[in-house]
Structures are given as C-alpha cells and as structure tokens.
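S.K.: next comes the sequence, and after it the predicted model I'd like to discuss.
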Amino acid sequence: MKISQRLENAISKLYTAFHTNTLHPECRMSCAVGNICDNTTTWTHLTNGHGSLQLSYIGQLNEAFGRKVFGYSPSELLQIEAVFLTACGYEIPLAFNAKKPKDPADKELLFNALCAVVEFLCKLDGVPNVMDYSKLFEFEDDRPKYELPAFA
C-alpha cells in the first residue's frame, strides 16, 4: 500500500517520540502535533486552547488561504491533537480543573493514544489503517485469505 509523504513523516516522528520518551500530552512541543511539527509551538497559534477544535483568527486565515503545516491544514492539526488528548483520557480543551489521566507518561496509555492517532491520520488520507492486522487472520476454506507481507 502506498501512503502519502505527510502520513509517512507523521508516523515516523510519532514513532521516534514514543521510543525516545519525548511524547507528552500536556507539553505543546512534545504532544502528538508538537512532534509532527518538529517539536515547535508554531501550531499553537492556530488555536486559542490546547485541545480545542476552534481555530483562532490566525488559524482561520491560514485555513482560508489553504496553507499547510507539515502537510496538514490547521483544522486537521487541531483534530489530530484532539484525538490524541481524548485517547489519553483528557477532557478537552485542556484546563486546570478538567479530567486528565493519573500518569500522562504511561507507555501503554501513550501507545493506545498513538494507535488512535494513526488510525485518524490514515482516515484523513483515505487509506486503510496501517496498524490494522485483522485481515491477516481472515480465512476461507481453512486457508489464509491474505499473505503476510515480507518485512525487510
């Protein structure tokens, strides 16, 4: 399956962040979108609140002009971050007294949140979820329907 460059880049950055322990939902440079945006906070100017789906004035302008940030529109970036934070167990947008996980650095929590993000990224690009291996276990007449792809 062929995937877009933006999807490949995003997954690669999130993979690296997860395995180098530089993924943290509460930090705007280390959250899902912060990592996709090369650990910068430039994306935060697109919204007035971390986890909010509402574009700021700057976000609306960039959206209207069709600008992309690391391949994604401003509204797509906000949706990606909302998926990540929600899957981590946060009430969004983030607020001091809002619901949040006990340990936001928990690897299992982050893994599950990244699975949700990758699924959403694939949906944005109109491709099957690259992390869905359920087809490998489908069978017909006691034989696998699909071959296991060769990994280099």
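M.R.: Nice, I can see it.

S.K.: from now on I want contacts and neighbour counts done on CA atoms only, so please keep to that.
M.R.: Fine.

S.K.: would you state the strands of the protein in chain order?
M.R.: Secondary structure of the chain (DSSP state E): strands at 139-140, 143-144.

S.K.: centroid residue for this structure?
M.R.: Geometric centre of the chain, nearest residue: V117, 3.4 Å, by C-alpha atoms, centre = their mean.

S.K.: on that earlier part again, most neighbours per residue, which of the strands of the chain?
M.R.: When those are scored by mean count of other C-alpha atoms under 10 Å, the highest mean neighbour count falls to strand 143-144 (a mean of 11).

S.K.: got the contact list for the lengthiest helix in the chain?
M.R.: Taking DSSP state H as the criterion, the chain has its longest helix at helix 107-125. Contact with helix 107-125 is made by 3-4, 7, 11, 14, 18, 23, 32, 80, 83-88, 104, 128-131, as judged by C-alpha atoms under 8 Å, 6 or more residues apart in numbering.

S.K.: can you pull the buried residues of that helix?
M.R.: 109-110, 113-122 (16 or more other C-alpha atoms under 10 Å).

S.K.: for F65, state which of those residues is nearest.
M.R.: When the buried residues of helix 107-125 are ranked by distance to F65 (C-alpha to C-alpha), L121 comes first, at 22.0 Å.

S.K.: against that first model, consider the following:
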Amino acid sequence: MKTSIRLEQAVQKLYNAFYNNELHPECCKQCAVGNILDNSDSWKHLSDQHGALELNYLGNVHQSFGRKFNGYTPLELLHIEATFLRACGYQLPFHHKNKKPKNPTDKDVLFKGLTAVVTLLCSLDGIPNFMDYTKLFEFKNEKPRFQIA
C-alpha cells in the first residue's frame, strides 16, 4: 500500500513516542500533535483551547495562506489532537474540571488514542486504515477470505 511521506513520518514519530514513554495527552510537546511536530508546542497557538476544533485568528491566517506543518494544515492538526484526546477519554475542550482518564499515560489509554489518530491520518490521506484487523476475520462459505502468510 502506498502511503504519503507525512503519514509515514507521523506514524513513526507516534510509534517511537509510545514505546519510549514520551507520549502524554496533557503536554503540548508530548501529545499526538506535539510528537508529529517534533516535540514543538508552537501548534498550541493555532486555537484558543487545547482540544478545540476552531482556529483562532493566527490559525486562520496560517490556514488561509495554505501553511502546512510537517505536511498537515492547522485545521488538520486540531482534528488530530481532538481525536487523540477524545479517544483517550477526555471531555473537550481540555480543562482541569472536565472529564479525563485516571491515568493518562496508561498504555491502554494511549493505544486507544493512537488507534483513533492512525484511523484519522489514513482518512486524511484517502487510504484504507492499515490498523484495521477486521479483514482477518472475514469469511466466505465457512472459510477465511484471506490467508495469513
């Protein structure tokens, strides 16, 4: 399957962050977007709240000029982060009074977030979700449709 460079790089960065314990939903440098943007927190200035889907003035300026950050538009970045936070169990926008997971760095919590992000990244690039394992269980005439090599 042919993927874009931005997708390959994003997944590699998220994979490394997950296995190196450098993924934290509440840190703008270590969240999904922070890792995709090389542990930068500059993206947080694109909206007024962490987890919001609305661009602020600065975000709209970058979006209207067609600016991309490691291949992603400001609006795509906000959607990536919101998807990650929501899948990790956060109520959006992120606020200390809103619902959040008891242990935000629990591997199961982070895996759910990453699974949702990879699904979104694949959708943004118009390719099938390579983490979708449901094909393994498809059958026809009581036999598996696909063989595992």
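M.R.: Everything's here; your move. Here the structure is a predicted model, which means the values were calculated and not measured.

S.K.: just give the nearest non-adjacent residue to I80 of the second structure, would you?
M.R.: Using C-alpha to C-alpha, 6 or more residues apart in numbering and skipping the chain neighbours, the partner closest in space to I80 of the second structure is V117 (6.1 Å).

S.K.: pipe the buried residues of helix 107-125 of the first structure into TSV and attach distance to Y146 of the first structure per row.
M.R.: Shown next, in TSV, are the buried residues of helix 107-125 of the first structure (distance: C-alpha to C-alpha, whole Å):
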residue	distance to Y146 of the first structure
L109	31
L110	30
A113	28
L114	26
C115	23
A116	24
V117	26
V118	22
E119	21
F120	24
L121	24
C122	21
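
S.K.: quick check: the farthest pair among these?
M.R.: Of all pairs drawn from those, the greatest distance, 20.2 Å, lies between L109 and C122 (C-alpha to C-alpha).

S.K.: what's the burial count for the nearest residue to P25 of the second structure once chain neighbours are set aside?
M.R.: Sequence neighbours aside, C31 is the residue nearest to P25 of the second structure in space, at 4.5 Å (criterion: C-alpha to C-alpha, 6+ apart). By other C-alpha atoms under 10 Å, 24 other residues sit near C31 of the second structure.

S.K.: ok, C31 of the second structure to T83 of the second structure distance?
M.R.: Going from C31 of the second structure to T83 of the second structure by C-alpha to C-alpha, to the nearest Å gives 11 Å.

S.K.: kindly report the same for Q91 of the second structure.
M.R.: Here Q91 of the second structure is placed at a distance of 11 Å from T83 of the second structure (C-alpha to C-alpha).

S.K.: which one's more surrounded, these two?
M.R.: More neighbours surround T83 than the other of Q91 of the second structure and T83, with 24 against 18 (other C-alpha under 10 Å).

S.K.: counterpart of the more buried one over in the first structure?
M.R.: Correspondence of T83 of the second structure to the first structure, assessed by TM-score structural alignment: V83.

S.K.: run through the helices of the first structure in chain order.
M.R.: For the first structure, helices defined by DSSP H occupy the ranges 5-19, 32-36, 57-64, 74-88, 107-125.

S.K.: for the second one, name the packing helices and strands.
M.R.: Helices and strands in packing contact with helix 32-36 of the first structure are listed as helix 5-19, helix 74-88; criterion 3 or more C-alpha pairs under 8 Å, 6 or more residues apart in numbering; DSSP states H and E.
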